[in-house]
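Asks: I would like to see how this sequence folds:
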Amino acid sequence: MSQLSFKFPDNSVRKFDAGVTAGKIAKSIAVSLAKKAVAAKVDGEWVNLDQPLNKGGKIQIVTADSKDGLTVLQNTAAIFLKAALAKTFPGIRFGESGSEKNGFYVDTDKKGTQVNSDDLKPLSDLMNKFVKNDTKLERKVLSLKDALNQVDGDPYQAEIVRAFAEKHDGKVPFYQVDDQLVYAKDGALSDAKAIKYFKLLNVAGAYWKGESSNPMLQRVYAIVFYKQKGLKAELAKIQDAKERDHRVIGNKLDLFFVDPKVGQGLPYWMPNGATIRRVIERYIVDKEIANGYLHVYTPVLMNLNVYKRSGHWAHYRDDMFPPMKMDNGEWLELRPMNCPSHIRIYNQHIRSYRDLPMRIAELGMMHRYEKSGALQGLQRVREMTLNDGHTFVAPDQIQDEFKRILKLMMDVYHDFNIDNYHFRLSYRDPNNTKKYFNDDALWHKSQSMLKGAMDDLHLPYVEKEGEAAFYGPKLDVQTYTALGNEETLSTIQLDFMLPKRFDLHYVGKDGKLHRPVMIHRGIVSTMERFVAYLTEQYKGEFPTWLAPHQVRIIPVSMDKDGDYAKKLDKQFRSMKLRSQLDDRNEKMNYLIRDSQTKKIPYTLVVGDKEKANNQVSVREYGHKDSKEMSVPDFLKIIKHDIATYSRNE
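Replies: Model prediction:
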């Protein structure tokens, strides 16, 4: 019998008889490995453990506890989900399917009513039947002609198999599941018993190939694990994510709402949400003023010619609202960015080197034409207020100003207890320069300066091409939301282009005109996105200094104790505490429970005893027990809480 040579990841080479299975190879290496093995790859191609091998190559044994091990499990579950969908809905069409960070998905297109959440249980029952019957998977490789015959009537699958066949010598892989033949490009396990621990989660719209100009398909999301504890842990995370969703919390705590009838992507801030936003705005403005920023107000409308000159119209117009023609023939545009407005303020007077660095900041309202399908609560909106700032510096001031902005960022992150972040240097894509301003020398110079500044500061960072602004490279501070999503919270952008386009100057020590450099920066993103981020981070349990209501006072009897409760409420308000008197005619336990439900940091109950001794009965949010203390002692506690941003320092 002929033998086959297999090269292992450690570069060792061993020979086996032709027809050997990957399972036997795994067992020959180590019994423990064989117990963990679920599949294998030969020269990057998936093979089942019981599949006879007729050619050698570089082999990798895939174990259940590896990333590839989870991928092959997810692919197996997706194949059985496709088979269940095909059995339940004859003639259903399939788009893309694949693995994600926390699960897998299958895109579908059903004539008439699309797949919906009511279909998940019967589909799940059918998949469980596959598991119970230990249904086998048989891999089959078809010619392109046979593959196209198999998917006849499904334009999405036809496009997919053609693309696959073009890259794989005209061969297309399918899997036989009972009487269903299902296309799947990746490897799979040999039977259904391994997908025992799965859950079909939900359905949502997804554009074909991710392009909004393409048809909308219906995506079925699901998760699967080798062990039940993995499934339970992920379901617990999903439940926590639902409870942290800022849209859910925003509704429960009456923070904001969006009414599509009066405008999609246009949030209305209710008093509670407006209070949180106001506290953040006052905080960041005070911080910036202390750091030498000059705060301004500028119009949300600007002449369209300014955006043509800045380059926004050429590079950003798809994200801008249509311009409006005035009665005098002028075209006005809702601003998508604040930088041209701050440039205009810089240009209002002749500037000297003594004026630099000149730091201009604004809580600037902007408007962007977001697609309807991308809108999401406060995170993706069409009207937003950015914590924006622009510094105009001489070239030799860049590094010092860069350090200063970073120091401000770190101080703010400390106060908001944000510690899960990393730095990303975002460059232009050298292979796709059309969406960036055309000046190779300036790009090289600005990218080198930004990288040099980070190296001088000895800060770790990753480099990412294609993420730069159209006018220059930037440092992005990437954070992770409580739901596990990565997003840009803060940014510093180096800009040589706009000062050149707007012909900015300052008078140097030599009496001659010199070109300043412009640094764009945003510390806490937009008010909308930052409040959404904090809402999910805190799970609605805002620290005392941020909470819409810091204290709720509940009298035991409004008739007997109401005057004392009102006196305390007036005293607290005069000290700028956000106090609330609850004088509703309800049972005491209900009022206390309601205060806890609203996540108010401190609930004070006052009765005859408290009134006689100038005391309060204090119940802190999340605690079952109350503590009796004097009013001065309580005020000392809450003042310290606010002064330290609730960090117990």
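
Asks: all contacts plus neighbour counts: C-alpha atoms, from now on.
Replies: Fine.

Asks: now the closest residue to Val161 other than its chain neighbours: which helix or strand?
Replies: Leaving aside its sequence neighbours, Val161 sits nearest to Val172 (Cα to Cα, 6 or more residues apart in numbering; 6.5 Å). Element membership of Val172 [criterion: DSSP states H and E] is strand 171-177.

Asks: that strand: how far from the chain's middle?
Replies: Distance, stretch centre to chain centre, for strand 171-177: 36 Å (Cα atoms, centre = their mean, to the nearest Å).

Asks: same deal with stretch 278-287?
Replies: Centroid separation for stretch 278-287 versus its chain: 24 Å, with Cα atoms, centre = their mean.

Asks: identify the residues contacting it?
Replies: Applying Cα atoms under 8 Å, 6 or more residues apart in numbering, the contact partners of stretch 278-287 are His295, Leu363, Leu408, Met527, Leu546.

Asks: 7 Å - rerun?
Replies: Contact with stretch 278-287 is made by Leu546, as judged by Cα atoms under 7 Å, 6 or more residues apart in numbering.

Asks: my read: the residue nearest to Val161 touches Ser143, true?
Replies: Yes: counting by Cα atoms under 7 Å, Val172 touches Ser143, with 6.2 Å between them.

Asks: more neighbours, the two?
Replies: Remark: of Val172 and Ser143, Val172 carries more neighbours, 26 against 15, as counted by other Cα atoms under 10 Å.

Asks: give me every residue that touches the more buried one.
Replies: Under the criterion of Cα under 7 Å, 6+ apart, the neighbours of Val172 are Val141, Leu142, Ser143, Leu144, Ala147, Val161, Phe164, Ala165.

Asks: so which of those is the closest to Ser352?
Replies: Phe164 (62.9 Å; Cα to Cα).

Asks: in contact with that closest one, which residues are there?
Replies: Per Cα under 7 Å, 6+ apart, neighbours of Phe164: Val172.

Asks: assign a three-state SS to it, would you?
Replies: Taking DSSP: H, G, I helix; E, B strand; the rest coil as the rule, one finds Phe164 in the helix state.

Asks: so which of the contacts of Val172 is the closest to Arg344?
Replies: Distances from Arg344 to the contacts of Val172, taken by Cα to Cα, are shortest for Phe164, at 53.9 Å.

Asks: distance of that closest one relative to Asp429?
Replies: Distance of Phe164 to Asp429, computed by Cα to Cα, to the nearest Å: 28 Å.

Asks: would you do the same for the sequence below? I want to compare the two.
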Amino acid sequence: MVKITLKDGSIREVENGTTALAFLKSFSNSLAKKALSAKIDGVNSDLMTPLTKDCAVEFMTFDDADGRWALRHSASHVLAQAIKRIYGEKNVQLAIGPAIENGFYYDIDMKKQLGQADLDKIQKEMEKIVKENLPIVRSEVQRADAIKMFEEKGEIYKVMLIKDLPEDALITLYTQGEFTDLCAGPHLVSTGKIKAIKLQNITGAYWRGDAKNKMLQRIYGTAFEKKADLDAYLHMLEEAAKRDHRKLGRELDLFSLHEEGPGFPFFHPNGMIIRNELISYWRAVHRRYGYQEIQTPIILNRRLWEQSGHWEHYKENMYFTKIDGEDYAIKPMNCPGGILIYKTQPHSYRELPLRTAELGLVHRHELSGALHGLMRVRNFTQDDAHIFMLPSQIEEEIQHIIDLFDEVYSTFGLSYHAELSTRPKNSMGTDEVWEKSTAALKSALEHRGLDYAVNEGDGAFYGPKIDFHLTDSLGRTWQCGTIQLDMLMPEKFEMTYTGEDGQKHRPVMVHRVVYGSIERFIGILIEHYAGAFPVWLAPIQVKILPITEKHADYAYALKKKMFDLGLRVEVDNRNEKVGYRMRESQVKKIPYILLVGDKELADNNVSVRKHGEQSTKTMQADEFIKMLQKQIKEKA
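Replies: All right, here's what the predicted structure looks like:
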């Protein structure tokens, strides 16, 4: 008998060699119907895995990332099997087919160039394989036998993958019906567990991601446990396409991207209004939270970047130039400049925490294939802050930062979850410093009662960090805010403060952003609001439409009154029908349209149409202006 520890801490005994699924069925048939994989001593495994020693077991459903991964990985094998059935065993060579976030893909090599009609045909065959409910069976073979088997099938990519493995390795295979694939797993117990599949698109992909290798065809798809969930996901994708910030950026005349500067966005007047409103709000919030604003140069000498560690750890992402025969770098981060300002004068423990904030323009070299609208660019304004503090102030200061984050994100209707990122391979400093820093961040999160995930090895090269992932109106997540604890830079730059004992001590430094990048945050807001910005952010807040020419003077008088109060207002007096002008204003997503005709002119009224609503409301002009000012002040 072996002892199995379950997630709730209870311990059960089971006969040695019993499969995880059989063990589950012995105490919960309902969970057995939902389970997709089993986590055995922390390793995601097949449900058919025999339990041969004392271990901890958790059962993964579609609600768990590991369960979804097993289902979607199995779907990729169903895709490969369907392709082989349709186009013939010898006409298709398979490369790799992993699960990915929200779906799966399979890279294939074949002469025929696949199109949408082929995807439809392949999907029908996949659905047939699912209905066949084929058992998915794991097996292990010697490396030489696996090579021989795949060579006989003409699967050159599988052979290359196997030859990369150690010579004494056992090779894992998975078989469903007539189809066998090389795979480490885990997989579902049968193809019938995949209830809803959708093939989405075909792209090109180089073998092993190397442009020197052959271009393969990559088929993307997604899979769900229930058709209703698939339908909801596809609907979300349709909505996301409508909200694409690149599309709306053109339609609303906010920004543009040009071949003359790939990854370097150009902001138009409308986009600058949004940008400046975000910056004004940022400055107001930071003033209330005790920050002082600074500005540091964009280009600084190589010696500084060597001292900070960027030259060694971040050089491949930087741009360089020469001045008077010396090497300089365009800054990828603001922190070294902020440190130089700190060092211009002595500091006392009484001054700490010292909070400095900067809207710093940084440049980072991103691969051209990674560039994406405002979301991934090569130059952006980072709303950086650097806080210098006593070691005893760490937790209190992190709580203070999270208070600021809560206020800012709630203003935009964005919720978040936190993730703690730990020491990466390419890092500076000792184990002791990293352990101390990571423990401080964990303590702050736990004392605040925030649930958080841990991203092992995803910290900055100089310290661990807490990332804040925002959830938008479609349920998508975006990484924006970051709190990075740094005990290394103060050491490298010999930063000091005078303590209560009159001696010199080393401060602790926190790097922190709330928007992350002004450009990226604007992109997120465009998609979050679908371009229909709240009135305080909208480039044009009010559009006044006189019914006829005789109402124009009243319209322009209203405009002047509102303009003088700081409101952003335009009059559309073109010789077009009112309905046409109204529809155009709605397409531009202007928050308020004011119609003025005979009755409005006589009574000093306006007929108000709010964006997204079908009816108009008559109001006194002054009453409307007060309502608008209140909404702007409250950032409603």
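
Asks: could I get the TM-score for this pair?
Replies: The TM-score (TM-score structural alignment, normalised by the length of structure 2) is 0.84; 620 aligned residues with a Cα RMSD of 4.0 Å.

Asks: what is the burial count for the nearest residue to Asp476 of structure 1 once chain neighbours are set aside?
Replies: Distances taken as Cα to Cα, 6+ apart put Thr491 closest to Asp476 of structure 1, at 4.5 Å, once the chain neighbours are dropped. Residues lying near Thr491 of structure 1 (other Cα under 10 Å) number 23.

Asks: Thr491 of structure 1 -> structure 2?
Replies: The pairwise alignment with structure 2 assigns Thr491 of structure 1 to Thr482, based on TM-score structural alignment.

Asks: can you check Leu334 of structure 1 too?
Replies: Match for Leu334 of structure 1 (TM-score structural alignment): Ile330.

Asks: so its match makes contact with Ile298?
Replies: Yes: in this structure, Ile330 of structure 2 is within contact of Ile298 by Cα under 7 Å, at 5.7 Å.

Asks: what touches both of those two?
Replies: With Cα under 7 Å, 6+ apart, Ile330 of structure 2 and Ile298 have no common neighbours.

Asks: neighbour count winner among the two?
Replies: Taking other Cα under 10 Å, Ile330 of structure 2 and Ile298 do not tie; Ile330 has more neighbours (20 against 16).

Asks: now do the contacts for that one.
Replies: Contacts of Ile330 of structure 2 (Cα under 7 Å, 6+ apart): Ile298, Ile299, Leu300, Met318, Tyr319, Phe320, His363.

Asks: mind listing the strands for the stretch 401-550 of structure 2?
Replies: With DSSP state E, counting those that start in this stretch, the ranges of strands along the stretch 401-550 of structure 2 come out as 415-421, 452-455, 465-471, 477-486, 497-498, 504-505, 508-513, 542-546.

Asks: what's the third one aligned against in structure 1?
Replies: I take that to be strand 465-471 of structure 2. The aligned range for strand 465-471 of structure 2 is 474-480, by TM-score structural alignment.

Asks: and the matching stretch, which residues are buried?
Replies: Lys474, Leu475, Asp476, Val477, Gln478, Thr479, Tyr480 (16 or more other Cα atoms under 10 Å).

Asks: apart from its chain neighbours, what residue comes closest to the second one?
Replies: Take Leu475 of structure 1 and drop its neighbours on the chain: the residue closest to it by Cα to Cα, 6+ apart is Leu425, 4.7 Å away.

Asks: contacting residues for the one you found?
Replies: So Leu425 of structure 1 contacts Tyr461, Val462, Glu463, Lys464, Lys474, Leu475, Asp476 (Cα under 7 Å, 6+ apart).

Asks: now, the contacts of Ile330 of structure 2 that are in strands?
Replies: Members of those lying in strands (criterion: DSSP state E): Ile299, Leu300, Tyr319, Phe320, His363.

Asks: OK, contacts around the residue lying closest to the fourth one once chain neighbours are set aside?
Replies: What it means is Phe320 of structure 2. Excluding its sequence neighbours, the residue lying closest to Phe320 of structure 2 (Cα to Cα, 6+ apart) is Ala329, at 4.4 Å. Contact partners of Ala329 of structure 2, counting by Cα under 7 Å, 6+ apart, are Ile299, Leu300, Asn301, Arg302, Tyr319, Phe320, Thr321.

Asks: helix, strand or coil for Ala329 of structure 2?
Replies: strand.

Asks: tell me how far it lies from Thr482 of structure 2.
Replies: 24 Å.

Asks: was I right to think the match of Thr491 of structure 1 contacts Arg512?
Replies: Yes: using Cα under 7 Å, Thr482 of structure 2 is in contact with Arg512, at 5.5 Å.

Asks: now render the strands of the stretch 401-550 of structure 2 as TSV, adding distance to Leu237 of structure 2.
Replies: Below are those laid out as TSV (distance: least, Cα to Cα, whole Å):
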stretch	distance to Leu237 of structure 2
strand 415-421	20
strand 452-455	26
strand 465-471	15
strand 477-486	14
strand 497-498	53
strand 504-505	54
strand 508-513	29
strand 542-546	31
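
Asks: out of the ones you listed, which comes closest to Glu13 of structure 2?
Replies: For Glu13 of structure 2, the closest of the strands of the stretch 401-550 of structure 2 is strand 452-455, at 31.3 Å, according to Cα to Cα.

Asks: mind giving me the packing neighbours of the closest one?
Replies: Here strand 452-455 of structure 2 touches strand 415-421, going by 3 or more Cα pairs under 7 Å, 6 or more residues apart in numbering; DSSP states H and E.
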